[in-house]
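[1] Sharing a model that was predicted from the sequence below.
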Amino acid sequence: MRARYLGIGAIVVYCLAPFYWMLVSSLRRTNDIFDSGPLPDPLSLESYRAAFAAHNGFLRSLLNSFIVAGTTTVLVLIFATFTAYALARLEFRGKGVVLALIIATSMFPGISLLVPLLQLFSQIGWINTYQAMIVPNIGGVLPLAVWNLTAFFRQMPSELEEAAQIDGCTPTGAFRRVILPLAAPGVFTTAIITFIAAWNEFIIALSVVNDNTLKTAPVITSQFTGTTTFDSPFGTQMAAGVIVTIPLVILVLLFQRRIVTGLTAGGVK
């Protein structure tokens, strides 16, 4: 039993150590950034003030990240819910192949799609727009969302819809009034995963937007400069990293029960 707890503790320390060091570094003074002590001495908010300096545009980038991640999450949930429900309930030849192709599309690295996306967006005038970041995000996260929700809908008995239709519901009404409320844990889990993926997306946002007023927080953070354009302000970047991580941590802590419920639903019949 003790060995089990030691193993769990070692894994927790291994996973959290980078975040701990990021937090500690963000609270050091610029002159002390390379100190090896476990705690900042003295404690300083200098890096946080620098991160929110007006010329950095970091506050605006946080708003951009919320717009991109929020819009992506809403659209992915709409598309994925209807697609997954159809794949779970309809029987047709080649359904397994369709599911395999859907999940296979998520295996392509984003960098391989960058050149064609740039060419397409340049032709249709989408460079330096929100949709240039949102549409690729949808394409990247949608396959996983469809796969996750399909598995969730499959474990729900079809007798639920039949009972609702006997009581007078249309197929659409049965889906809206019976299935969706019961599927809330799975939908909510998918929403959290989608939001985190869209919030952390970097390579597409870096490539299709060069207007500082439209850049997302990860991009702006990577482009911070120090007193000259050739030095890297590690403390400021660490502070920005902590700030960018906070919304995700709060989201997971507030809704961890729903997330666990959604991930484990259907695991035991």
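    Cool, the structure landed.
[2] From here on, just use CA atoms for contacts and neighbour counts.
    Will do.
[3] Following element in sequence after the longest helix along the chain, please.
    Longest helix of the chain, by residue count under DSSP state H: helix 58-89. Downstream of helix 58-89, the first helix or strand assigned by DSSP states H and E is helix 95-104.
[4] Comparison target below:
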Amino acid sequence: MSAATVSAETYTVHQKNDWKAKIFPSIGIGLIVIYCLAPFYWMVVSSLRPDSEIFDNSWWPANPTFDNYAAVFSAKNNFAHGLLNSTIVSVAVTIIALLVATFASYALARLEFRGKTLLLFLVIATSMFPLVAIIVPLLKNFSEWGWINTYQAMIIPDLSFSLPLAVWNLTSFFRQMPQELEQAAMVDGCTPAQAFRKVILPIAAPGIFTTAIIIFIGAWNEFLVAVTMINDPTMQPATVLLSKFTGASQFNTPFGSQMAAGVVMTIPLVIMVLLFQRRIVAGLAAGGVK
């Protein structure tokens, strides 16, 4: 057998292996995407169905309509104001949690002191308390302080669960960064604060953005604290208003309007994840060389 024949056979085998190596991961990724997007697709389809077709199992409504979206933003539901309240609370929780967690996690990652590991476990353990166990004491305290129907009544409980997770995530991220980065910056004339601001924070952007997404989604979807602390319709977030949608009568559940409201609440999260995901990938690709 000639060398050319052997080379051709080897090339053919490599082509077959390359084809298998590409097609199977692609199939797996496609199945995962379908599995994740199928509920959202069905929510979109249900939001476009008229009431007469709401229980149909067809892949697309026979008579699609936007009446459910019009009902969502009708004056009686006050849903647009609820979205504004959700945005205010979620943005406030995200900003405060990131500011506190960034400095706290950097200190925990760089400083060496006795009991640091135990402290980290205590930090994450505080987020494991069931919310239903502490909601009544919180309600009593907030009532005495006059915080009912205020933004801080929603922001502070959300922070108590967002901060531990943010500190834990960012501490692990800062630990992966070599201390030589700060040392090199200080050799070039930076102060420790300047080294942190000009060198560490840009490199830590992927971890910070990822943590911000997790915090924002958690605050955006929060329900129990808001429904307990807020009884003023003008202060209630979108999640609480969504649960109070009513149909033509008390015996009619507006499934179409609820699905439409779910779509409206999900779209900002999808857009935010897509926008931040590009920055996360770019930051990870640049790495420490950046």
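    Sure, I can see it. Owing to the predicted nature of the structure, the values given are computational and were not obtained by experimental measurement.
[5] Could you check the longest helix of the first structure and say which residues are buried?
    The neighbour-count check on helix 58-89 of the first structure (16 or more other C-alpha atoms under 10 Å) flags 58, 60-73, 76-77, 80-81, 83-85, 87-88 as buried.
[6] Helix 95-104 and that helix, what's the angle between them?
    If you take axes from the mean of the first three to the mean of the last three C-alpha atoms, to 10 degrees, helix 58-89 of the first structure sits at 170 degrees to helix 95-104.
[7] whereabouts in the second structure does helix 58-89 of the first structure align?
    On the basis of TM-score structural alignment, helix 58-89 of the first structure is assigned to residues 79-110 in the second structure.
[8] Neighbours of the closest residue in space to Gln155 of the first structure that isn't next to it in sequence, how many?
    Spatial nearest neighbour of Gln155 of the first structure, chain neighbours left out: Gly266 (5.7 Å); criterion: C-alpha to C-alpha, 6 or more residues apart in numbering. A count of nearby residues for Gly266 of the first structure, using other C-alpha atoms under 10 Å, gives 14.
[9] Quick check: Gly266 of the first structure vs Glu201 of the first structure, distance?
    Gly266 of the first structure sits 30 Å away from Glu201 of the first structure, going by C-alpha to C-alpha, to the nearest Å.
[10] go on, Met107 of the first structure?
    Distance, Met107 of the first structure to Glu201 of the first structure, by C-alpha to C-alpha: 15 Å.
[11] Gly110 of the first structure too?
    From Gly110 of the first structure across to Glu201 of the first structure, the span is 10 Å (C-alpha to C-alpha).
[12] for Leu248 of the first structure, same thing?
    For Leu248 of the first structure relative to Glu201 of the first structure (C-alpha to C-alpha), the value is 13 Å.
[13] These two: which is more packed in?
    Between Leu248 of the first structure and Glu201, counting by other C-alpha under 10 Å, Glu201 is the more crowded of the two (22 against 16).
[14] which position in the second structure aligns with that one?
    In the second structure, Glu201 of the first structure lands on Glu222 (TM-score structural alignment).
[15] what kind of secondary structure is its match in?
    Under DSSP: H, G, I helix; E, B strand; the rest coil, Glu222 of the second structure falls in the coil class.
[16] wait, it sits on Gln236?
    No. Using C-alpha atoms under 8 Å, Glu222 of the second structure makes no contact with Gln236, being 11.4 Å away.
[17] The residue mapped onto Arg176 of the first structure from the second structure in helix, strand or coil?
    Matched by TM-score structural alignment, Arg176 of the first structure corresponds to Arg197 in the second structure. Following three-state DSSP, the label given to Arg197 of the second structure is helix.
[18] What of Asn148 of the first structure?
    Recorded secondary structure, Asn148 of the first structure: helix (three-state DSSP).
[19] who's in contact with the equivalent of it over in the second structure?
    With TM-score structural alignment as the criterion, Asn148 of the first structure lines up with Asn169 in the second structure. Contact analysis of Asn169 of the second structure by C-alpha atoms under 8 Å, 6 or more residues apart in numbering lists 207, 211.
[20] Also Leu142 of the first structure?
    76, 79-80.
[21] Can I get those in CSV including distance to Leu254 of the first structure?
    Converted to CSV, these look like this (distance: C-alpha to C-alpha, whole Å):
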residue, distance to Leu254 of the first structure
Val76, 22
Phe79, 26
Ala80, 24
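[22] List the contacts of Phe188 of the first structure.
    By C-alpha under 8 Å, 6+ apart, the residues touching Phe188 of the first structure are 258-259, 262.
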